[in-house]
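Peer 1: Have a look at this prediction, sequence included:
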Amino acid sequence: MALAPYAVRPETARGRLHPEPEAPTRSPWQRDRDRIIHSSAFRKLQYKTQVFVNHEGDYFRTRLTHTIEVAQIARSLARELQVDEDLTEALALAHDLGHPPFGHAGEEGLNRGMKAWGGFDHNAQAMRIVTLLESRYAAFDGLNLTWETLEGLAKHNGPLSKPPPYIVEYDARHKLDLHTQPGVEAQIAAAADDIAYHSHDLDDGMRAGLFGPEEISHLPIVGDALREARLSSLDVPPPRLRHETIRRVINQLATDLATETKRRLTKLDPADCNAVRRSKHPVVAFSPAMGDANRAIKDFLLARMYRHWRVNRMTAKARRVTEHLFHLLVEDVSTLPDEWRGRAGESDPRRAALTVGDYIAGMTDRFAVDEHRRLTDLSVPG
């Protein structure tokens, strides 16, 4: 496929922090994608919460299945917009690597515990993972990803006016142009995240019985998709009706995003990828009408799913467990496994807090529950 002028290109890539020979059969961003897929952090996404904690049901999305859905949507959009599919996919696959157990509830709990040391941010944690914590190579810590992947990962949601402490620290030794817009590939990955989680959360919310088809029929885009799904067959059973509706929602969101993005790119007429970075506004976006519709879906999910009493109960428990785990471990680092105890040191509170934060952020849901039991229940062996 011929790439558009505004796409990244291997010949103008800015390389890696630690120079490595180029691969004869793969582009730099294919290698980045492959390193992300083979990372320990990526595998653990299988047992990390999206909305419903892992043990609540086998059919609900996990952080891993969400990530795969984002990558599929992102790659399709990259192909349509003629940008590098491998970089786009790498960013989609890496965007949630920093999430702790229990999804946003775990992040809130960890952020509370780490408030005195700058708090916790899953985007910054993803950067810590790929630049520091993954231990797979003899010559360097992290995955040694390309500048383009690291730049897109750091600021895929837009320029960083107040970056988290670790991103500031990393930027001091490897400048990522934090004040500019991300490239088209990173912007696509961020938009694909919105499309994926809004649509699949509608699906999971109906599957969980939090709301039914009639309760979403008033929503823009969704209501039209539901009516079209019902017209597709005289007798559509509920599971198929749900799937037929959701796939139409995804299609409408993705089609509108591609159309509006092409309009913006035509207006900007960027000569190269750096012209996109210098733009005052994002180029990947929904049309105003679709943006309003997307916000209406988000508001509905906030009220009817994310704040549903059943979800709230699990969220409250998860938040408490995560925060309590942090305090238990940081107050007595001797209870950490040997490797982590060595990293925490004995007399530096900040180092101990960051180490415990890394340890907890890397836990799966079930490991966090088990570790909390081991630390609080005398009947459970340590």
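Peer 2: That came in fine, so what should we check first? The structure displayed is predicted, hence computed values, not measured ones.
Peer 1: hey, let's count contacts and neighbours off CA atoms from now on
Peer 2: Noted.
Peer 1: Tell me the residue in the protein that is farthest from the middle.
Peer 2: Most distant residue from the mean C-alpha position of the chain: residue 234, 38.8 Å away (Cα atoms, centre = their mean).
Peer 1: what helix or strand does it sit in?
Peer 2: Residue 234 belongs to no helix or strand when elements are defined using DSSP states H and E.
Peer 1: got it, and residue 236?
Peer 2: Here residue 236 is assigned to no helix or strand, by DSSP H and E.
Peer 1: next one: the one 3 residues further on
Peer 2: When elements are assigned from DSSP H and E, residue 239 belongs to helix 238-268.
Peer 1: Sort out which residues of that helix are buried, please.
Peer 2: Across helix 238-268, burial judged by 16 or more other Cα atoms under 10 Å covers 241-242, 244-246, 248-250, 252-254, 256-265.
Peer 1: Kindly provide the distance from the residue farthest from the centre of the chain to residue 113.
Peer 2: As judged by Cα to Cα, to the nearest Å, residue 234 and residue 113 stand 54 Å apart.
Peer 1: Give me the nearest residue to residue 206, chain neighbours excluded.
Peer 2: residue 212 (5.5 Å; Cα to Cα, 6 or more residues apart in numbering).
Peer 1: Might you report the residue contacts of residue 95?
Peer 2: Under the criterion of Cα atoms under 8 Å, 6 or more residues apart in numbering, the neighbours of residue 95 are 67, 123, 126, 153.
Peer 1: Distance check, it against residue 369.
Peer 2: Distance from residue 95 to residue 369, by Cα to Cα: 24 Å.
Peer 1: And for residue 152?
Peer 2: Residue 152 is 33 Å from residue 369, by Cα to Cα.
Peer 1: Neighbour count: the two, which is higher?
Peer 2: Using other Cα atoms under 10 Å, the more surrounded residue of residue 152 and residue 369 is residue 152, with 28 against 17.
Peer 1: Go ahead and confirm that one touches residue 182.
Peer 2: Yes. Contact status for residue 152 versus residue 182: in contact at 5.8 Å, counting by Cα atoms under 8 Å.
Peer 1: So what touches stretch 351-370?
Peer 2: For stretch 351-370, contacts defined as Cα under 8 Å, 6+ apart pick out 41, 44-45, 47-49, 53-54, 98-102, 110, 114, 117, 120, 125, 321-322, 325-326, 329-330, 333, 340, 343-346.
Peer 1: hang on, the earlier thing: could I get the contacts of residue 95 as JSON lines with distance to residue 300?
Peer 2: As requested, the contacts of residue 95 are exported to JSON lines (distance: Cα to Cα, whole Å):
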{"residue": "67", "distance to residue 300": "22"}
{"residue": "123", "distance to residue 300": "25"}
{"residue": "126", "distance to residue 300": "29"}
{"residue": "153", "distance to residue 300": "29"}
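Peer 1: Comparison target below:
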Amino acid sequence: MNPAIGFGAQPRAVYAVQPGDSKGRLYPEASSPTRTDYQRDRDRIIHSSAFRRLKYKTQVFLYHEGDLYRTRLTHTIEVAQIARSIARALSVDEDLAEALALSHDLGHTPFGHAGERALDALMQPYGGFDHNAQSLRVVTCLERRYAEFDGLNLSWETLEGLVKHNGPVTDRDGKGIDRYQENGVPWGIWTYAEQQDLMLWSYASIEAQAAAIADDIAYNSHDIDDGLRAGLISLEQLRDVSLVGDAYREVDEKYPHLEESRMVHEIVRRMITRMVEDVIKTSMANLARLKPQSVDDVRNAGETIVCFSKEMAEAEAAIKAFLFGNVYREKNVMRVMHNAEQVLRELFQYHFEHPDIMPLEWQFDLDGCAEKVLARRVADYVAGMTDRYAILEHRRLFDVTPELR
């Protein structure tokens, strides 16, 4: 039993992940005398190079467009706070929920989903590119800090939650389901699963589910905030958006002459509170109905336990639709993201043709390697770039760099 369980321990329900019962690490290590396995995982994630790079990676607006917009790093910290709150209310392991929240975006490319689209298209002949699979790849392979292994050697439960936080990846026969039904399980996931069985067919822990829904709550709320700051949407438009409009009318009635910046904050904080409270209430009802007596009961429940109520799910879908039409697909945002895709394509193609310009640590074992090995190495290198580095590298290699403002 891990001797660190008494350090900072919190009450845990029978359906929670129990630190003393971890399935362990791919490379066995002695337990820490002062930290549980999941506290140790969280600390390794925070100290990783990939985590630091999130500071200069796009959430919606590129890093240089303004100091007040979210980056992947600030978004990640906000997700971790919400995940801990939900985990605490459900009496499960807060440290595991936090570790999963902190690691969920490590595999994102520069320029957000635009960069991912570009790399996925380029990598189709070699297995494609998926940011969730890349997050797993970062923590199991690409971080090279320790003497005895590549990656961070995280606990089985952390890797499981990272891969399956949005639900099962495969059916019992190993075929991709849901988002992976059409194109199959991403290369980075199935190749790792050959080393360590992550039970891809089952649901993940309550802790992982808490981190997943915390991500939705954070980006829905804060993309409203950033969209207002950018002038892409107005307060008046929010009156007709489910949940957001309710919060707006409540604030406006209570503070009729409030300045806009305070008004926006009051709206956003109410949105977050209502969504979190709804998740907790709905999840508690699901737990009472299903009565799981262990984390394995959670994995075999056949449904996501930590979720919105039907009414809140509809409101959340309306917010997503509003953001999609008015922020993510706004013409200037689309122009910038189109140019960002061009930058990523050209960086990949140039490094694929000239791998010797990559840093020396990225060139090992490339002599005479198969084309797919080279392509994956270049994709890993380009995906790890920050927005800032990608722009500077493109300017160094090409005469003209597309406008990204």
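Peer 2: Received the coordinates, thanks. None of the values given here were measured: they were computed from a predicted structure.
Peer 1: just to revisit the earlier point, which residue range of the second structure does the helix holding residue 239 of the first structure align onto?
Peer 2: Here helix 238-268 of the first structure aligns to the second structure at residues 260-290, judged by TM-score structural alignment.
Peer 1: That stretch vs the first structure - mean distance after superposition?
Peer 2: On superposition with the first structure, the mean distance recorded for stretch 260-290 of the second structure (mean Cα distance after the TM-score superposition for the first structure) is 0.5 Å.
Peer 1: counterpart of residue 63 of the first structure in the second structure?
Peer 2: Aligned partner of residue 63 of the first structure by TM-score structural alignment: residue 72.
Peer 1: What number of residues are in the vicinity of residue 147 of the first structure?
Peer 2: Residue neighbour count, defined by other Cα under 10 Å, stands at 17 for residue 147 of the first structure.
Peer 1: my read: it touches residue 14, true?
Peer 2: Yes. Look at residue 147 of the first structure against residue 14 with Cα under 8 Å: they come within range, at 5.8 Å.
Peer 1: Against residue 99 of the first structure, how distant is residue 48 of the first structure?
Peer 2: Separation of residue 48 of the first structure from residue 99 of the first structure (Cα to Cα): 8 Å.
Peer 1: for residue 334 of the first structure, that is, sorry about that
Peer 2: Remark: distance between residue 334 of the first structure and residue 99 of the first structure (Cα to Cα) = 25 Å.
Peer 1: OK, contacts around the residue mapped onto residue 55 of the second structure from the first structure?
Peer 2: The alignment partner of residue 55 of the second structure in the first structure, by TM-score structural alignment, is residue 46. By Cα under 8 Å, 6+ apart, the contact list for residue 46 of the first structure reads 62-65.
Peer 1: Could you identify which of the residues you listed has the most neighbours?
Peer 2: Within the contacts of residue 46 of the first structure, residue 63 tops the neighbour count with 25 neighbours, counted by other Cα under 10 Å.
Peer 1: Can you tell me what residue 199 of the first structure aligns to in the second structure?
Peer 2: Per TM-score structural alignment, residue 199 of the first structure is aligned with residue 221.
Peer 1: how close does that match get to residue 167 of the second structure?
Peer 2: 23 Å.
Peer 1: same check, this time on residue 354 of the second structure
Peer 2: Residue 354 of the second structure is 39 Å from residue 167 of the second structure, by Cα to Cα.
Peer 1: Between the two, which has more neighbouring residues?
Peer 2: Neighbours were counted for residue 354 of the second structure and for residue 167 using other Cα under 10 Å; residue 167 has more, 23 against 11.
Peer 1: ok, which stretches of the stretch 151-300 of the first structure are helices?
Peer 2: Under the criterion DSSP state H, counting those that start in this stretch, helices of the stretch 151-300 of the first structure are mapped to 165-173, 184-207, 213-216, 222-231, 238-268, 273-277, 288-301.
Peer 1: likewise the stretch 1-150 of the first structure?
Peer 2: Going by DSSP H, counting those that start in this stretch, the stretch 1-150 of the first structure shows helices at 28-37, 40-44, 63-80, 85-94, 103-113, 122-128, 147-155.
Peer 1: With respect to burial, which of those scores highest?
Peer 2: For the helices of the stretch 1-150 of the first structure, average neighbour numbers computed from mean count of other Cα atoms under 10 Å are highest in helix 85-94, which has a mean of 28.
Peer 1: That helix corresponds to what range in the second structure?
Peer 2: So helix 85-94 of the first structure sits over residues 94-103 in the second structure, by TM-score structural alignment.
Peer 1: What distance do you get for the spatially most central residue of the first structure to residue 379 of the first structure?
Peer 2: The first structure has residue 96 as the residue nearest its centroid, 2.8 Å off, counting by Cα atoms, centre = their mean. When distance is defined by Cα to Cα, residue 96 of the first structure is 35 Å away from residue 379 of the first structure.
Peer 1: repeat for residue 318 of the first structure
Peer 2: 22 Å.
Peer 1: So between these two, which is more surrounded?
Peer 2: Between residue 318 of the first structure and residue 379, residue 318 has the larger neighbour count (other Cα under 10 Å), namely 25 against 8.
Peer 1: my read: the more buried one touches residue 106, true?
Peer 2: Yes. Under the criterion of Cα under 8 Å, residue 318 of the first structure makes contact with residue 106 at 6.1 Å.
Peer 1: Relative to the first structure, what is the average displacement of the match of helix 85-94 of the first structure?
Peer 2: Following the fit onto the first structure, the mean deviation recorded for stretch 94-103 of the second structure is 0.1 Å by mean Cα distance after the TM-score superposition for the first structure.
Peer 1: what's the counterpart of residue 33 of the first structure in the second structure?
Peer 2: Aligned partner of residue 33 of the first structure by TM-score structural alignment: residue 42.
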